[in-house]
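[1] heads up, no residue letters with this:
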């Protein structure tokens, strides 16, 4: 029976050759100065400029010293200087590339422009100039080359960090009020470490070649010390009479350079295998007992928002994807938000959590959470308050959880930042929260990475992270979209349980009206960046007043739908946020629209039965014919 192959460990002839070359290079660097140091420094006036012989396979130099012994001994210094220059260049690049995230937007732009300009300048020429500044010698050459390499690493750091900074788990960290420095060290840099390490390994060969060139030109290692570049310079004078004197260091430079290039490729394969292995080991979801109970919150509105507007600048008219949204959610209430893609659901949720990304802006006439006016708070105080009072559950839990940090540590960070708990107590609290959201074996699972969780378990962990600070409001943005039906029901049950036991208000966003009907008690229907109807979930299926709401419901197939016909659709397209009509946004797609609908926007007015609807001609009878939804016939006609 064959031994199982370790996941992610490449087995090929090239990988084996790379490992052998690395072992040989390390052994030579460590052992050669111990064995051949005397022979490399021994001057023999009787063997000056000697050719290749059995005693001196690569001949001797101008002082009669053995070229082969000197080449072997020079391995340690040559490799050490290349590694040191690469390490310093990487550290400088990471620091400079990270500064734009810490110092703010304006100064950050100047820093980015600076290292982008330096990247366009050849690194070796920059190192030659800097070598004059730092002075000749090994130290000056290393510093010069490190500074010359730093711009490329700074650019790589900034590019990768900027992508990571847009991830959901970074947005969640911002919501928790985590400082920029802590966010950089804990959430950004660990996730860009792999490309930096792989790139640095490959750059060692370039550093080796550049340092050899500096020594060859007289800027690097100075006598009596010697590296391969210094030996190449000494052997050039006798290139025609004793070519082996220059050949030996050249071969050493090439072999070492190729070794480090291959090592970078091997490291890339290992990293790729390491990333793929947890996906193959994803565990299944099982349930355990319920969590701890907390007394429900008092009555009243937990969230109250009036006239919320979100805008983005553009070359023409500004984009306003959310325009004049007003809503409220009471303690222990689950309110669903439905609508087509682009209706403004997710942007509304981000604006409520003060997470609209630059250059977007969000304004509201009233923005209160738990009776606290968020508009009057200073940014730092608002971040601290939202970090403890608001929880966000994103659509993709894998992007909401930092893949480089263990799940337990991510949950514990909430209590460390906002609760002031020690590391051990914060971890104990994290384990309890994992248990409360029915994660099996929470002590062991807390030490796992998000990639080692299944989809449903990751979503439970994301909900558990939201419960670490006892939130007043939970915003769930499409939390069940990527889950199968069984796990979807588990997540819905968990959210309902959390709302009942803890008294938390829940704002549940989804495209799936069936899911909304299962979990919510009240539904907000959004279209064109506005709330067009606010109604009880019991009235959603048969008693909606707005034609758009009825069209959405009618477009959902049920057990009585004729499968011989194509699915029903709503004709037309949603409005463009940059060119929204003056009247009702749904008028171009509505069969009931008249001149009033096209010229005047209807307000979100309260109806006699306590609902709210934005329509000049609301449907008042449950059986009103609504031809807004068009069913295409079998032949394709309308």
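    Perfect, I can see it now. Computed from a predicted model, the values in this text were never measured in an experiment.
[2] CA only for contacts and neighbour counts going forward, please
    OK.
[3] what's the distance between the spatially most central residue of the chain and residue 183?
    By C-alpha atoms, centre = their mean, the mean C-alpha position of the chain lies nearest to residue 164, the distance being 3.2 Å. According to C-alpha to C-alpha, to the nearest Å, residue 164 and residue 183 sit 11 Å apart.
[4] shouldn't the residue nearest to the centre of the chain be within a strand?
    No: per DSSP: H, G, I helix; E, B strand; the rest coil, residue 164 lies outside any strand segment and is helix.
[5] show me what contacts it?
    170, 188, 191 (C-alpha atoms under 8 Å, 6 or more residues apart in numbering).
[6] mind doing that once more with 10 Å?
    Residues in contact with residue 164, defined by C-alpha atoms under 10 Å, 6 or more residues apart in numbering, are 158, 170, 187, 188, 189, 191, 192, 399, 402.
[7] what of residue 384?
    Contacts of residue 384 by C-alpha under 10 Å, 6+ apart are 174, 175, 176, 177, 178, 417, 418.
[8] surely the second one is in contact with residue 386?
    Yes: with contact defined as C-alpha atoms under 10 Å, residue 175 and residue 386 form a contacting pair (6.2 Å).
[9] any shared contact partners between the two?
    353, 354.
[10] sorry, back to before: turn the contacts of residue 164 into JSON lines, columns for neighbour count.
    Converted to JSON lines, these look like this (neighbours: other C-alpha atoms under 10 Å):
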{"residue": "158", "neighbour count": "23"}
{"residue": "170", "neighbour count": "22"}
{"residue": "187", "neighbour count": "25"}
{"residue": "188", "neighbour count": "26"}
{"residue": "189", "neighbour count": "19"}
{"residue": "191", "neighbour count": "19"}
{"residue": "192", "neighbour count": "20"}
{"residue": "399", "neighbour count": "17"}
{"residue": "402", "neighbour count": "25"}
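[11] one step back: which neighbours do residue 164 and residue 183 share?
    Between them, residue 164 and residue 183 share the contacting residues 170, 189, judged by C-alpha under 10 Å, 6+ apart.
[12] putting a second one here so we can go through both:
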């Protein structure tokens, strides 16, 4: 901050004001309070640089002595406003949503009024004088600070790392102090600094109006009011305190602005402070009870008030070392299914299941502490956006170590050594140095690998990867997928890969579950996926994926219509409004997920018609026009919007195909 002209000037100016507030009263109090009847209302002179007042007291000395009281009152009012604002702004987080709504309603009403009007209103309530003005300005600052605090805390409290802390049993106050406040502290400090300057100006205004400091006490506002009456014959009496108010106000505000531009990023810990430690032994995951099944889910449902049921009746079984893909459009319930398995669905969401077992342990019953320990050591969750999953104010190594300390009882040194070892395991170079860095100092692919490393802090039997390659370029995406494959092969870890990219799933997984409208509509192997699905939605997904052989002059295939609304489910098959095979039976009855003639589980009344609609020998991304020719399924995958095909549009086709890929 001191390296910038603004920061250096603001710091020097504010330091001068604060030093003057400390040293001025002992030095100049006697001169400021001593009357001299022979020098009443004297003009500027070598003896009195700013002249004297109506009692012959030196004006400059009084202005310098008034610095302490003016600054003290401004800082005290700011402290009151910040404290009340913090309490009001954090009410939804600390006291719950119901009480928080009432508090925020009152805050929103108060914010609608100008700050000076609020100060005058509270000054009338608390009475004339120093104490009344102090409370008035503090209460006037509080609503704006509360609104800012609520906005910042709501954003941070909604991020993945805060949600994970809540699910892990962290209390509201600890969550606020450890995870939320460090992430919102910097903007709050900056705004508090600026608020101090505004409070100083407001206090001077109230004293000028006669509502603040009363005689015989005086601050800058009081001196300004006393000198204003003779401004035409003795302007220095009003000029000196006015300049002091402006300079001090500028010092606080400029310091706040300079602080806002420079505060934030912090460098890593010095390398000398970190000593490599031998990783502590971690107990291996116990073998699954009753066979090789790692995860067994039956009739999983997730419901929200409304009622809204975005996941309805999902069955899922994953064995040790197996990779299962979960594909579907956005909103099909893939991520919510994973969150329900990991017990990360928060209230008011409700998870119900006929069976929900991890390593033979029922996750819907039993002691909460035991379930958390099992999930913390035997299940790893890799989220879609690691930047929201990592706490940006905590070093990466410390965040990984927290897993070992919470779930495995390691001490701080052992946990940090384990974190460095896991970062090496996911191929992060200079792992010891990287452990002391913050998430923003990692690249996107490195953050994703660090997130995988966090999941490996225990000895997981199941890794749930929720869109792990989103927003990564193809080379980094390949590295992340290869890392997951290596972890699976080395330790026999089961993998649940969630993706909207059916091609990626086909390259990594053994089995594929296709989800639509909150339920599984088809289950098939990767070999069967390459040959083509038997559900119209599966074939539409395959047809919508372009490859290098796709005709770039032809319109891209899309699935017509809109995804089903979980708040308004149709009585029959959810895919019927978008399906070219749909008939009256589809609109009337929802097909069960049953085994068809080929041994696959498909939820469709017309699997045979779908199989006959396309030649099984053709590639899965068959042209929609060919499908339409084989069977009247024009609604299965229609052309996307865009100009008519032609040579002049070839470049545009290339861009669209690249975007879809």
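    Everything's here; your move. As the structure is a prediction and not an experimental result, all values here were calculated from the model.
[13] among the contacts of residue 164 of structure 1, which are in helices?
    Counted as lying in helices by DSSP state H, out of these, are 158, 170, 189, 191, 192, 399.
[14] average offset of stretch 10-23 of structure 2 relative to structure 1?
    In this overlay with structure 1, the average offset of stretch 10-23 of structure 2 from its partner residues is 4.2 Å by mean C-alpha distance after the TM-score superposition for structure 1.
[15] what's the lengthiest helix in structure 2 packed up against?
    Across structure 2, the longest stretch assigned as helix under DSSP H is helix 59-89. For helix 59-89 of structure 2, the elements it packs on are helix 5-33, helix 91-95, helix 97-111, helix 130-157, helix 181-208, helix 220-228, helix 236-262, judged by 3 or more C-alpha pairs under 10 Å, 6 or more residues apart in numbering; DSSP states H and E.
[16] ok, 6 Å please
    helix 5-33, helix 130-157, helix 181-208 (3 or more C-alpha pairs under 6 Å, 6 or more residues apart in numbering; DSSP states H and E).
[17] out of those helices, the one nearest residue 316 of structure 2 is which?
    helix 130-157 (31.0 Å; C-alpha to C-alpha).
[18] between helix 97-111 and that closest one, find me the angle.
    If you take axes from the mean of the first three to the mean of the last three C-alpha atoms, to 10 degrees, helix 130-157 of structure 2 sits at 130 degrees to helix 97-111.
[19] mean deviation, helix 130-157 of structure 2 versus structure 1?
    Averaged out, helix 130-157 of structure 2 is 2.6 Å away (mean C-alpha distance after the TM-score superposition for structure 1).
[20] quick one: that helix to helix 59-89, angle?
    Going by the same axes, to 10 degrees, helix 130-157 of structure 2 makes 40 degrees with helix 59-89.
[21] follow-up on the earlier one: among the contacts of residue 164 of structure 1, list the two that are farthest apart in space.
    That would be 158 and 399, which, of these, are the farthest apart (C-alpha to C-alpha) at 19.6 Å.
[22] which parts of the stretch 401-550 of structure 1 are strands?
    473-477, 505-509, 522-527, 530-536 (DSSP state E, counting those that start in this stretch).
[23] which residue of structure 1 sits opposite residue 90 of structure 2 in the alignment?
    Matched by TM-score structural alignment, residue 90 of structure 2 corresponds to residue 98 in structure 1.
[24] next one: residue 434 of structure 2
    Checking TM-score structural alignment: residue 434 of structure 2 goes with residue 445.
[25] what about its match, distance to residue 392 of structure 1?
    21 Å.
[26] okay, these two: which has more neighbours?
    Neighbour count, other C-alpha atoms under 10 Å: between residue 445 of structure 1 and residue 392, residue 392 has more, with 28 against 21.
[27] map the more buried one onto structure 2.
    Per TM-score structural alignment, the equivalent position to residue 392 of structure 1 in structure 2 is residue 381.
[28] could you do residue 332 of structure 1 as well?
    Per TM-score structural alignment, residue 332 of structure 1 is aligned with residue 321.
[29] what's the neighbour count on residue 321 of structure 2?
    Neighbourhood size, residue 321 of structure 2 [other C-alpha under 10 Å]: 22.
[30] and residue 645 of structure 2, by the same measure?
    Quick note: residue 645 of structure 2 (other C-alpha under 10 Å) scores 13 neighbours.
[31] so which helix or strand takes in it?
    Residue 645 of structure 2 is part of no helix or strand, with elements assigned from DSSP states H and E.
[32] any idea how far it is from residue 657 of structure 2?
    14 Å.
[33] list residues touching both of those two?
    Common contacts of residue 645 of structure 2 and residue 657 (C-alpha atoms under 6 Å, 6 or more residues apart in numbering): none found.
[34] so stretch 189-207 of structure 1 matches what in structure 2?
    Residues 181-199 of structure 2 are matched to stretch 189-207 of structure 1 when aligned by TM-score structural alignment.
[35] re earlier: looking at the strands of the stretch 401-550 of structure 1, which is buried most?
    Mean neighbour count, computed with mean count of other C-alpha atoms under 10 Å, is highest for strand 505-509 among the strands of the stretch 401-550 of structure 1, reaching a mean of 27.
[36] and stretch 582-593 of structure 2, what's buried?
    Buried residues in stretch 582-593 of structure 2, counted by 16 or more other C-alpha atoms under 10 Å: 582, 586, 587, 590, 591, 593.
[37] please narrow those to those residing in helices.
    Going by DSSP H, the helices hold 586, 587 from the buried residues of stretch 582-593 of structure 2.
[38] look up the closest residue to residue 538 of structure 2, ignoring the ones flanking it.
    Distance criterion C-alpha to C-alpha, 6 or more residues apart in numbering; nearest residue to residue 538 of structure 2, sequence neighbours excluded, is residue 514 at 6.8 Å.
[39] quick one, what contacts the counterpart of the one you found in structure 1?
    Residue mapping for residue 514 of structure 2 onto structure 1 gives residue 525, with TM-score structural alignment as the criterion. Contact analysis of residue 525 of structure 1 by C-alpha under 6 Å, 6+ apart lists 337, 338, 339, 531, 532, 533.
[40] could you dump those to a markdown table with distance to residue 106 of structure 1?
    Output for these, formatted as a markdown table (distance: C-alpha to C-alpha, whole Å):
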| residue | distance to residue 106 of structure 1 |
| --- | --- |
| 337 | 37 |
| 338 | 38 |
| 339 | 38 |
| 531 | 36 |
| 532 | 40 |
| 533 | 42 |
